[in-house]
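Enquirer: Pasting a predicted model and its sequence here:
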Amino acid sequence: MQKKNFTKVKEFILGFSSFGKHQITPFVVFLTIYILTLAGNIIIVTIIHIDHHLCTPMYFFLSMLASSETVYTLVIVPRMLSSLIFHNQPISLADCATQMFFVVILATNNCFLLTAMGYDRYMAICKPLRYTVIMSKGMCAQLVCGSFGTGLVMAVLHVTAMFNLPFCGTVVDHFFCDIYPVMKLSCTDTTINEIINYGVSSFVIFVPIGLIFIFYVLIISSILTIASAEDWKKTFATCASHLTVVIVHYGCASITYLKPKSESSIEKDLLLSVTYTIITPLLNPVVYSLRNKEVKDGLHRVVSRNIS
């Protein structure tokens, strides 16, 4: 009888039950943020690929990050917007597994792309004479493939462990198939899955941020020898945008996936997830367009060229 109940669960229900009936306002807000995120990331990718002045490893990684963030939001936000309008929206187990698979791949990929960008800044500032040799097209391609490959391994591990569980519940009180909300619907002990989740999350968060920390310690040690205030300012300007994105990205990720279960609540989890999956991807185009002079100059050149 117990096995029979397990096989009956063929789909989940996604939704925003905590928002109650007032879902038009969040729909408009999230749709606006989503459009701005797509537009910003697409503009960044387009400028980098059109303007030859931006054909450098730093902007290659930025275009890869913007592309990854764009696909990441495509995987999550359209279904979320739909669930705000159509209540109790069903999703099959196969679609839920697919969504979780791509979310884990892209989230992990973003973390390691930020690490690659940190390595690029380290090489540019600390080893400028060898920079063009070491940061070749082949090396950049290897770093991007390594980031995606790591995400692929983590996604296979997560999804395989998760969807071998028997499920009794059907209502996922979340706007996408995230790990903990789906895990709560299992009928059996999930200790192994929790260990896997914590291990994977710790690896994906602490390894990249540890490497970034080491890169910036070396960068700071190197710039301490720079006597010119202008050189200090230029060095800081090249790193400020990356550091801003890193702090917000890893701060939200750490709170979302490494907090103790005793501190979890539906409202807090939804707020953190909205910040991490919707607000943070918008940060990338905003920071790199408003704070980065080279990107703004590239946009000006592209627009001027098209107008002329």
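Expert: On my side now, so go ahead. Residues are numbered from 1 along each chain as shown.
Enquirer: rest of the way, CA atoms for contacts and neighbours
Expert: Fine.
Enquirer: for residue 13, helix, strand, or coil?
Expert: Classification of residue 13 by DSSP: H, G, I helix; E, B strand; the rest coil places it in strand.
Enquirer: so who does it touch?
Expert: The contact partners of residue 13, by Cα atoms under 8 Å, 6 or more residues apart in numbering, come to 88-91, 170-172.
Enquirer: take the one below as the second:
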Amino acid sequence: MDHANYTWTQTFILAGFTTTGTLRPIAFLGTLCIYLLTLAGNLFIIILVQTDSGLSTPMYFFISVLSLLELWYVSTTVPTLLRTLLCGPSPISPTVCFLQLYVFHSLGMTECYLLSIMALDRYLAICHPLHYHSLMNRQVQLWLAGSTWVVGFTAALVPASLTATLPFCLNDVAHYFCDLVPLMRLSCVDTNWHAHVHGAVIGVATGCNFVLILVLYGGILIAVLKLPTAASCAKAFSTCSSHMTVVALFYASAFTVYVSSPGSQPKGTDKLIALVYALLTPFLNPIIYTLRNKEVKEAVKRISNRMKIILWETS
């Protein structure tokens, strides 16, 4: 393809959200509060899992890895959102733009794989309890967690590199961060082939992992229904409810934006839906995994009592 006759843009402009007057500071402060609470909540889970021996299980190890991912994930896009809310449309260099695109999609695909690993963990714990600790030993946990990051960051190279090689004649990005669909709308050339490749790569990452999660939870459902008492069934389901809630939030928004064709959504819809998986889901994850979890509440009590003893001894 000959790109010699095209004008290449030197700077992209992130349009963000059109907020004016009193709405702009309110939107900025609200987003900033959610961002800070998201950072605090996910840091709290990581520290709690690392410091309390009662949470030294595979399930909580993977939850802490998810929290680490969410810290990076939310910090990839929210600072640019805050800047556009505060200052209006903001310039961003192509290098930073494509780096943001790559990191954002790397983390998104990593989360897809991590959520399926967490479903596998619950499947082994419920369906193979006698062999669970030997199958999910520390070495296996580290290998599984590490592989999700390697695969996620490798798979994201395809859509990011293809988008970065496009010639861009326009520079107004109708989004608050650099994402695939808004960037492809700015290209000088037809992007249908690129859209098909992006859909295939992201579709495989989301679709295959989602199917795997459904299969694993199907196995869990069959095993749980065989349990002798209703109390046993309720206890088994309670260990999965938080994960199922997170999966539903993440995949519903991801499928809406990335698996559908780029032209099927009204302009501007993608950035509204992006708020769900890029800001709301990382914010809700710590709440979902703590407020509905008796073991986490007990760990918080143990840490609090330990801190009281330390303060009493030092006073």
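Expert: Arrived safely. Bear in mind that the values here come from a model prediction, so they are computed numbers and not experimental data.
Enquirer: circling back to that earlier point, most neighbours among the contacts of residue 13 of structure 1, which one is it?
Expert: residue 172 (24 neighbours; other Cα atoms under 10 Å).
Enquirer: What segments of the stretch 151-300 of structure 2 are strands?
Expert: Listed in chain order, the strands of the stretch 151-300 of structure 2 (DSSP state E, counting those that start in this stretch) span 172-173.
Enquirer: Let me see the ranges of the helices in it.
Expert: Remark: helices assigned in the stretch 151-300 of structure 2 by DSSP state H, counting those that start in this stretch are 157-164, 180-184, 192-225, 230-254, 269-275, 281-291, 294-314.
Enquirer: got the contact list for the fifth one?
Expert: Outside of helix 269-275 of structure 2, the residues within contact range by Cα under 8 Å, 6+ apart are 175-176, 253, 256-257.
Enquirer: Mind picking the two most distant members of those residues?
Expert: Comparing every pair within the contacts of helix 269-275 of structure 2 by Cα to Cα identifies 176 and 256 as the most remote, at 17.9 Å.
Enquirer: what about residue 168 of structure 1, neighbour count?
Expert: When neighbours are counted by other Cα under 10 Å, residue 168 of structure 1 comes out with 17.
Enquirer: residue in structure 2 matching it?
Expert: Counting by TM-score structural alignment, residue 168 of structure 1 lines up with residue 169 in structure 2.
Enquirer: Settle this for me: that match is touching residue 5, isn't it.
Expert: No - the criterion here is Cα atoms under 8 Å, and residue 169 of structure 2 misses it with residue 5 at 10.7 Å.
Enquirer: Now the element after whatever helix or strand residue 42 of structure 1 lives in, going C-ward?
Expert: Assigned by DSSP states H and E, residue 42 of structure 1 falls within helix 24-50. Moving toward the C-terminus from helix 24-50 of structure 1, the next helix or strand (DSSP H and E) is helix 57-85.
Enquirer: Enumerate the positions of that following helix that are buried.
Expert: 57-70, 72-73, 75-77, 79-81, 83-84 (16 or more other Cα atoms under 10 Å).
Enquirer: So which bit of structure 2 is the host helix or strand of residue 125 of structure 1 matched to?
Expert: Residue 125 of structure 1 is part of helix 93-126 when elements are defined by DSSP H and E. Under TM-score structural alignment, the match for helix 93-126 of structure 1 in structure 2 covers residues 94-127.
Enquirer: That stretch vs structure 1, average distance?
Expert: In the superposition against structure 1, stretch 94-127 of structure 2 averages 0.6 Å from its aligned positions (mean Cα distance after the TM-score superposition for structure 1).
Enquirer: mind listing what's buried in that stretch?
Expert: Quick answer for stretch 94-127 of structure 2 (16+ other Cα under 10 Å): 94, 97-127.
Enquirer: Check the burial of the residue nearest to residue 50 of structure 1 when sequence neighbours are not counted by counting its neighbours.
Expert: Spatial nearest neighbour of residue 50 of structure 1, chain neighbours left out: residue 302 (7.5 Å); criterion: Cα to Cα, 6 or more residues apart in numbering. Neighbour count for residue 302 of structure 1, taken as other Cα under 10 Å: 16.
Enquirer: pretty sure residue 302 of structure 1 contacts residue 47?
Expert: Yes - at 7.0 Å, residue 302 of structure 1 counts as touching residue 47 under the criterion of Cα under 8 Å.
Enquirer: so which of the helices of the stretch 151-300 of structure 2 gets nearest residue 25 of structure 2?
Expert: Short answer: helix 269-275, nearest of those by Cα to Cα, at 17.8 Å.
Enquirer: so that closest one corresponds to what in structure 1?
Expert: Using TM-score structural alignment, helix 269-275 of structure 2 pairs with 268-274 in structure 1.
Enquirer: Measure the mean distance from that stretch to structure 2 post-superposition.
Expert: Stretch 268-274 of structure 1 sits 1.3 Å off on average (mean Cα distance after the TM-score superposition for structure 1).
Enquirer: Counting neighbours, which of the contacts of helix 269-275 of structure 2 comes out on top?
Expert: Neighbour max across those (other Cα under 10 Å) = residue 176, 27 neighbours.
Enquirer: circling back: the residue nearest to residue 50 of structure 1 pairs with which position in structure 2?
Expert: Per TM-score structural alignment, residue 302 of structure 1 is aligned with residue 303.
Enquirer: List the contacts of the residue nearest to residue 41 of structure 1 when sequence neighbours are not counted.
Expert: Using Cα to Cα, 6+ apart and skipping residues adjacent in sequence, the residue nearest residue 41 of structure 1 is residue 66, 5.1 Å away. By Cα under 8 Å, 6+ apart, the contact set of residue 66 of structure 1 is 41-42, 44-45, 284-285.
Enquirer: mind putting the residues you listed in a markdown table, neighbour count and distance to residue 213 of structure 1 included?
Expert: Shown next, in a markdown table, are those (neighbours: other Cα atoms under 10 Å; distance: Cα to Cα, whole Å):
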| residue | neighbour count | distance to residue 213 of structure 1 |
| --- | --- | --- |
| 41 | 27 | 26 |
| 42 | 16 | 29 |
| 44 | 24 | 26 |
| 45 | 19 | 27 |
| 284 | 24 | 20 |
| 285 | 24 | 23 |
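Enquirer: what would these look like in a markdown table with distance to residue 141 of structure 1?
Expert: Formatted as a markdown table, the contacts of residue 66 of structure 1 follow (distance: Cα to Cα, whole Å):
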| residue | distance to residue 141 of structure 1 |
| --- | --- |
| 41 | 20 |
| 42 | 21 |
| 44 | 19 |
| 45 | 16 |
| 284 | 21 |
| 285 | 22 |
